[in-house]
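Predicted coordinates and the sequence they were generated for:
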Amino acid sequence: MPAITRINILQGQARVSAGPRVEFSTVLGSCVATCLFDPEIEVGGMNHFLLAEPPPGAHTGDFDEHYGVYLMELLINEMLAHGAAKSRLRAHLYGGANLNSGFARIGTKNAEFAKAFLASERITVVRADLGGTQARRVDFRPARGQVRCRTVENTLAPEPRPSTRPPVARGDVELF
């Protein structure tokens, strides 16, 4: 039997695959990962976002790969491009921890955003492990929609990296 191909999903990324031996992995602190899958055609994808939305008053050009509002649309569009039907999509949500009690509750805001976004898109959430104070490692087999989530040392969660927005747009994202 061929080996599993593990693909790490980093902050600001979204990937989709129908490969039966593909596994997406990520480690989350306050970030949130959304795992989507279409059980009928066995395709799935994962994103990993740092912040829910740009601050009030931001311009449209300020929407980059670190924001959930961008990565959720990107993931859904990639799923549709791979033949998924929006009505069949199922979701898993992970992350959204508040690792440092003295800081803003970014994890809580990210988790609330992800739940509200999926509800507004009428995508069913079949499992969620959000909040708390522990980092998580998530391994997702997209073709089957199978997920393993476990807590890990908070030191393993990636440090939030600053936005490195390109000077020009890299492509279009269709907002529903």
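Happy to help now that I have it. These figures come from a predicted structure and were not determined experimentally.

going forward, measure contacts between C-alpha atoms and count neighbours the same way
Fine.

Name the helix or strand for residue 114, please.
Taking DSSP states H and E as the criterion, residue 114 maps to helix 106-120.

Following that helix in sequence, what is the next regular element?
From helix 106-120 onward toward the C-terminus, using DSSP H and E, the following helix or strand is strand 124-130.

Leaving out chain neighbours, which residue sits closest to residue 100?
The shortest distance from residue 100 to any residue other than its chain neighbours is 7.6 Å, reached at residue 133 (CA to CA, 6 or more residues apart in numbering).

one step back: list the contacts of the helix holding residue 114.
Residues from elsewhere that reach helix 106-120 (CA atoms under 8 Å, 6 or more residues apart in numbering): 29-32, 34, 50-52, 68, 93, 95-98, 124-125, 130-131.

Flag every buried residue along that helix.
106, 107, 108, 109, 110, 111, 113, 114, 115, 117, 118 (16 or more other CA atoms under 10 Å).

another structure for you, compare them:
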Amino acid sequence: MKRAAGRGPNINITQGEYAVSDHEGGVITTILGSCIATCIWDPVRKVGGMNHILVARSQTSGGTNDYAGVNAMELLINGLVRLGADRTRFNAKVFGGARMINGLSDIGQSNGSFIVEFLEKEGIPCLGKSLGGNAARQIKFFPSEGRVMQRTVAGAPEVLQPVKPPEKPVRNGVELF
């Protein structure tokens, strides 16, 4: 997990990135499939941040490993604290965790359950969530307000077979006029 390169009022994050901001009117954006994004903000200090977690929880020979998800959340929380946020005032909203490809493991469901459990354990109220489904999501987070806009992105259109043009009638080579 790394901090996004952008530091201005408008920041776009991708897989494995996070961003924090205290810009009034600023926005942090991302696009999610099976990944999850957590938007956390302090309503008094008017500071917020978002992360984009690709795989929060993995299965290993020793059992379940939450290292990647915990690391992503701690980086986001520590970034907010560095901007003056108070952890006791945090609120959160979570998005993503879609099942993008049928027939494969449902990593989106695992990501979603990780983030809900993490927030509960840490005592951070989750004021809204949009998890699961089978559509991608575009997320716009306004960190100073705690407001989030979500737009679902339809999957790839179904590939249609081209319609064959009607066959020309068989003729004897003589054209009458």
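Good, I have the coordinates. Everything numeric in this text was worked out from a predicted model, so none of it was measured.

where exactly do the strands run in the second structure?
The residue ranges that make up the strands of the second structure, judged by DSSP state E, are 2-3, 10-12, 17-21, 27-32, 36-42, 47-53, 58-60, 63-65, 91-96, 126-131, 136-142, 147-153.

Serialize those to TSV and add fields for mean neighbour count and distance to residue 76 of the second structure.
As requested, these are arranged in TSV below (neighbours: other CA atoms under 10 Å; distance: least, CA to CA, whole Å):
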stretch	mean neighbour count	distance to residue 76 of the second structure
strand 2-3	16	9
strand 10-12	18	15
strand 17-21	26	6
strand 27-32	23	13
strand 36-42	29	8
strand 47-53	29	7
strand 58-60	11	20
strand 63-65	11	19
strand 91-96	24	12
strand 126-131	15	15
strand 136-142	23	14
strand 147-153	14	17
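
any chance of those in a markdown table, with distance to residue 83 of the second structure too?
Output for the strands of the second structure, formatted as a markdown table (distance: least, CA to CA, whole Å):
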| stretch | distance to residue 83 of the second structure |
| --- | --- |
| strand 2-3 | 14 |
| strand 10-12 | 16 |
| strand 17-21 | 8 |
| strand 27-32 | 16 |
| strand 36-42 | 10 |
| strand 47-53 | 7 |
| strand 58-60 | 31 |
| strand 63-65 | 30 |
| strand 91-96 | 16 |
| strand 126-131 | 21 |
| strand 136-142 | 16 |
| strand 147-153 | 19 |
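
what about residue 104 of the second structure, neighbour count?
Burial measure for residue 104 of the second structure: 8 neighbouring residues, criterion other CA atoms under 10 Å.

contacting residues around the spatially most central residue of the second structure?
Residue closest to the average C-alpha location in the second structure (CA atoms, centre = their mean): residue 32, at 3.4 Å. Neighbour list for residue 32 of the second structure: 52, 95, 96, 97, 136, 137, 138, 139 [criterion: CA under 8 Å, 6+ apart].
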